[in-house]
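Trainee: only geometry, no sequence info:
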């Protein structure tokens, strides 16, 4: 069994979000996959199971299994393409079928995934108050043009928009409080965003349930955020969004999100991926 290491949403192995990839996980049970993910130590490790009629994928953080992970999907597609060739790849995840396409462009090997259909949910006043308290934010820190909602495109992420880039840069949350709150509400990461322009955003994603203080690039949250913008009419569609993430960690990442005008369609998330030596 080979445990591969790739960094997604970057052309530099020192940037982006690293992921473990096991292209053939036959024979591994849950405990073995959890142990491998903890040993690898990245925010996610993806495991592929080649079945007669499909390729199944499962994702494990160092602490727990998650239903869907965008950056590990991009990393997996890149690793798969380098060994078996470019083209489409259908992955059966816990949340449904994820279509992934790989190609070689000017920036190298690039993968595009299409999420399951997204939707948003309201957040209750009590949960919002607890969330802001755990983040050590208050209502004056928020951008009123981007209301707080829970966004879903395979995993659930509260979208919390900062009014300034400085507010986004100052990340100092209460780890035990946020971890407990996220477990209570089944939130995978918290999608903190700041809008630079109509289609350019900056993001940070606390991920304490996975044993990671912050994710450097979060494809699942980017897909959910794209669906949030489209559903609430906060961007003109069709649209191509650019989401910058990881800069505050010294691991710059670029996530490209494409939205069509069909409110029921999945969100396309594109990024490059490179092996980590």
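Mentor: Looks like it arrived, so ask away. Small disclaimer: the values here were computed from a predicted structure and weren't measured.

Trainee: switch to C-alpha atoms for all contacts and neighbour counts from now on
Mentor: Noted.

Trainee: which SS class is residue 83?
Mentor: At residue 83 the chain is in helix, as set by DSSP: H, G, I helix; E, B strand; the rest coil.

Trainee: err, residue 151, not the other one
Mentor: strand.

Trainee: what's around it, how many residues?
Mentor: Using other C-alpha atoms under 10 Å, residue 151 is surrounded by 29 other residues.

Trainee: Isn't it up against residue 119?
Mentor: Yes: counting by C-alpha atoms under 8 Å, residue 151 does reach residue 119; the two are 6.1 Å apart.

Trainee: Give me the common contacts of these two.
Mentor: 224, 227-228 (C-alpha atoms under 8 Å, 6 or more residues apart in numbering).

Trainee: could you dump those residues to JSON lines with secondary structure, distance to residue 137 and neighbour count?
Mentor: Converted to JSON lines, those look like this (DSSP: H, G, I helix; E, B strand; the rest coil; distance: C-alpha to C-alpha, whole Å; neighbours: other C-alpha atoms under 10 Å):
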{"residue": "224", "secondary structure": "helix", "distance to residue 137": "22", "neighbour count": "29"}
{"residue": "227", "secondary structure": "helix", "distance to residue 137": "25", "neighbour count": "30"}
{"residue": "228", "secondary structure": "helix", "distance to residue 137": "22", "neighbour count": "26"}
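
Trainee: now the end-to-end length of stretch 211-230.
Mentor: 31 Å (C-alpha to C-alpha, to the nearest Å).

Trainee: Show me the strands in the stretch 1-150 of the chain, by range?
Mentor: Remark: strands assigned in the stretch 1-150 of the chain by DSSP state E, counting those that start in this stretch are 4-8, 17-22, 44-51, 54-60, 65-66, 87-93, 96-105, 108-114, 119-121, 149-152.

Trainee: got the contact list for the fourth one?
Mentor: Outside strand 54-60, the residues within contact range by C-alpha under 8 Å, 6+ apart are 33-34, 37, 44-50, 65-69, 72, 90-94.

Trainee: give me that answer again for 7 Å
Mentor: The contact list for strand 54-60 (C-alpha atoms under 7 Å, 6 or more residues apart in numbering) reads 34, 37, 44-50, 65-69, 90-93.

Trainee: Taking their axis directions, it and strand 44-51 sit at what angle?
Mentor: For strand 54-60 against strand 44-51, the angle by axes from the mean of the first three to the mean of the last three C-alpha atoms, to 10 degrees is 160 degrees.

Trainee: here's the one I want to compare it with:
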């Protein structure tokens, strides 16, 4: 089977920044084992599989090792594929996923995604967390997916070199580390998820579904300019809208072709 494939740098203003995602357009969803094998072969943080559904699309996301319930950067990349390659006249697309309907609008300066918020609750730090991160947390919160760790400064977040094996042993699938921003950003963050086959994710939309309500409560406002301080780095516009968040960013195409699967 010959399948169109696109590789897109999401949450990026230039090529080789942001988070690369593979987007593959299918006529039907083949068995899960085959989708997982394709994602492993692509060897990117996420592969998005698109299936036309009337005017909308069905969407699934796979890391090299597991299927995930929500992925921001691969959704952003999928929207760019739909509205810049498949249907250039479109200004909106709706993706149907296990996380519900996800709407993406095209704007003059990029794309805006409508995602579910993921509020966190304060928790006691898991044993050994400071040693795992190499920094002492100011506070720790969690949702059912990730720990969210607040550090004292953006510099600590940027220089962090955590113990990935220890993170992999935690009872959440990932750790979001954040601090008040520098360089004009409201907050900075990094995201580590070795349990999902992603030691460090370059730019993570799903993490900002938790970071947006977290910083809204701390800073008393709803709109943010955020930066994920991985090696590639990426900027995300965030807005809290009740139980939803808007995540805004740009995309840059890197590769377009076909895969034999």
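Mentor: Structure received. Owing to the predicted nature of the structure, the values given are computational and were not obtained by experimental measurement.

Trainee: Put one on top of the other, what's the TM-score?
Mentor: TM-score for the superposed chains, counting by TM-score structural alignment, normalised by the length of the second structure: 0.87, backed by 250 aligned residues with a C-alpha RMSD of 2.2 Å.

Trainee: still on that earlier bit, name only those of the contacts of strand 54-60 of the first structure that count as buried.
Mentor: 34, 37, 44-49, 65-69, 90-93 (16 or more other C-alpha atoms under 10 Å).

Trainee: Chain neighbours aside, what residue packs nearest to residue 121 of the first structure?
Mentor: residue 150 (5.0 Å; C-alpha to C-alpha, 6 or more residues apart in numbering).

Trainee: Burial check on whichever residue in the second structure pairs up with that neighbour, number of neighbours?
Mentor: In the second structure, residue 150 of the first structure lines up with residue 142, judged by TM-score structural alignment. Using other C-alpha under 10 Å, the number of residues around residue 142 of the second structure comes to 21.

Trainee: doesn't residue 124 make contact with residue 142 of the second structure?
Mentor: No: with contact defined as C-alpha atoms under 7 Å, residue 142 of the second structure does not reach residue 124; the gap is 9.4 Å.

Trainee: What's residue 212 of the first structure aligned with over in the second structure?
Mentor: Per TM-score structural alignment, residue 212 of the first structure is aligned with residue 198.

Trainee: tally of neighbours for that match?
Mentor: Residue 198 of the second structure, neighbours per other C-alpha under 10 Å, totals 19.

Trainee: Confirm for me that it is in contact with residue 43.
Mentor: No: the pair residue 198 of the second structure / residue 43 is not scored as a contact, 9.9 Å apart, by C-alpha under 7 Å.

Trainee: before we move on, the earlier item: let's have the strands of the stretch 1-150 of the first structure in TSV, adding distance to residue 171 of the first structure.
Mentor: Below are the strands of the stretch 1-150 of the first structure laid out as TSV (distance: least, C-alpha to C-alpha, whole Å):
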stretch	distance to residue 171 of the first structure
strand 4-8	23
strand 17-22	18
strand 44-51	21
strand 54-60	25
strand 65-66	24
strand 87-93	32
strand 96-105	32
strand 108-114	29
strand 119-121	25
strand 149-152	20
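
Trainee: between the ones you listed, which gets nearest to residue 169 of the first structure?
Mentor: strand 17-22 (18.1 Å; C-alpha to C-alpha).

Trainee: so where is the closest one in the second structure?
Mentor: Going by TM-score structural alignment: strand 17-22 of the first structure matches residues 19-24.

Trainee: Need the residues that contact that stretch.
Mentor: 3-11, 44-50, 73-74, 77-78, 202-203.

Trainee: Can you flag the buried ones in those?
Mentor: Buried, going by 16+ other C-alpha under 10 Å: 5-11, 44-50, 73-74, 77-78, 202-203, out of these.

Trainee: in the second structure, which spans are helices?
Mentor: 32-42, 72-81, 129-133, 154-159, 164-168, 205-219 (DSSP state H).

Trainee: Any idea which of these gets closest to residue 111 of the second structure?
Mentor: helix 72-81 (7.1 Å).

Trainee: residues near residue 208 of the second structure, how many?
Mentor: Neighbours of residue 208 of the second structure (other C-alpha under 10 Å): 27.

Trainee: residue in the first structure matching it?
Mentor: Per TM-score structural alignment, residue 208 of the second structure is aligned with residue 222.

Trainee: where's the nearest residue to residue 136 of the second structure once chain neighbours are set aside relative to residue 177 of the second structure, distance?
Mentor: Leaving aside its sequence neighbours, residue 136 of the second structure sits nearest to residue 130 (C-alpha to C-alpha, 6+ apart; 4.7 Å). To residue 177 of the second structure, residue 130 of the second structure is 12 Å away according to C-alpha to C-alpha.

Trainee: higher neighbour count, those two?
Mentor: Taking neighbours as other C-alpha under 10 Å, residue 130 of the second structure and residue 177 compare with residue 177 leading, 26 against 13.

Trainee: Is the more buried one in contact with residue 189, as I believe?
Mentor: Yes: assessed by C-alpha under 7 Å, residue 177 of the second structure is found in contact with residue 189 at 5.4 Å.

Trainee: Find residues that contact each of those two.
Mentor: residue 157.

Trainee: If we ignore the residues flanking it in sequence, what's nearest residue 189 of the second structure?
Mentor: Nearest one to residue 189 of the second structure, counting by C-alpha to C-alpha, 6+ apart, is residue 178 at 4.2 Å.

Trainee: Return the residue of the first structure aligned against that neighbour.
Mentor: By TM-score structural alignment, residue 178 of the second structure lines up with residue 193.

Trainee: and that match, how many neighbours?
Mentor: For residue 193 of the first structure, using other C-alpha under 10 Å, the count is 27.

Trainee: Now for it: which residues touch it?
Mentor: 160-162, 201-204.

Trainee: With residue 171 of the second structure instead?
Mentor: Contacts of residue 171 of the second structure (C-alpha under 7 Å, 6+ apart): none.

Trainee: hmm, try it at 10 Å
Mentor: 126, 144-147 (C-alpha atoms under 10 Å, 6 or more residues apart in numbering).

Trainee: Any chance of a PyMOL selection covering the buried ones in those?
Mentor: Selecting the buried subset of the contacts of residue 171 of the second structure in PyMOL, with 16+ other C-alpha under 10 Å as the burial test, is done by:
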select buried, resi 145+146+147
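
Trainee: any idea what residue 67 of the second structure aligns with in the first structure?
Mentor: Per TM-score structural alignment, residue 67 of the second structure is aligned with residue 65.

Trainee: doesn't residue 210 make contact with that match?
Mentor: Yes: with contacts counted by C-alpha atoms under 10 Å, residue 65 of the first structure reaches residue 210, the gap being 8.3 Å.

Trainee: can you list residues touching both of those two?
Mentor: Counting by C-alpha under 10 Å, 6+ apart, the residues touching both residue 65 of the first structure and residue 210 are residue 44.

Trainee: Right, I'll leave it there.
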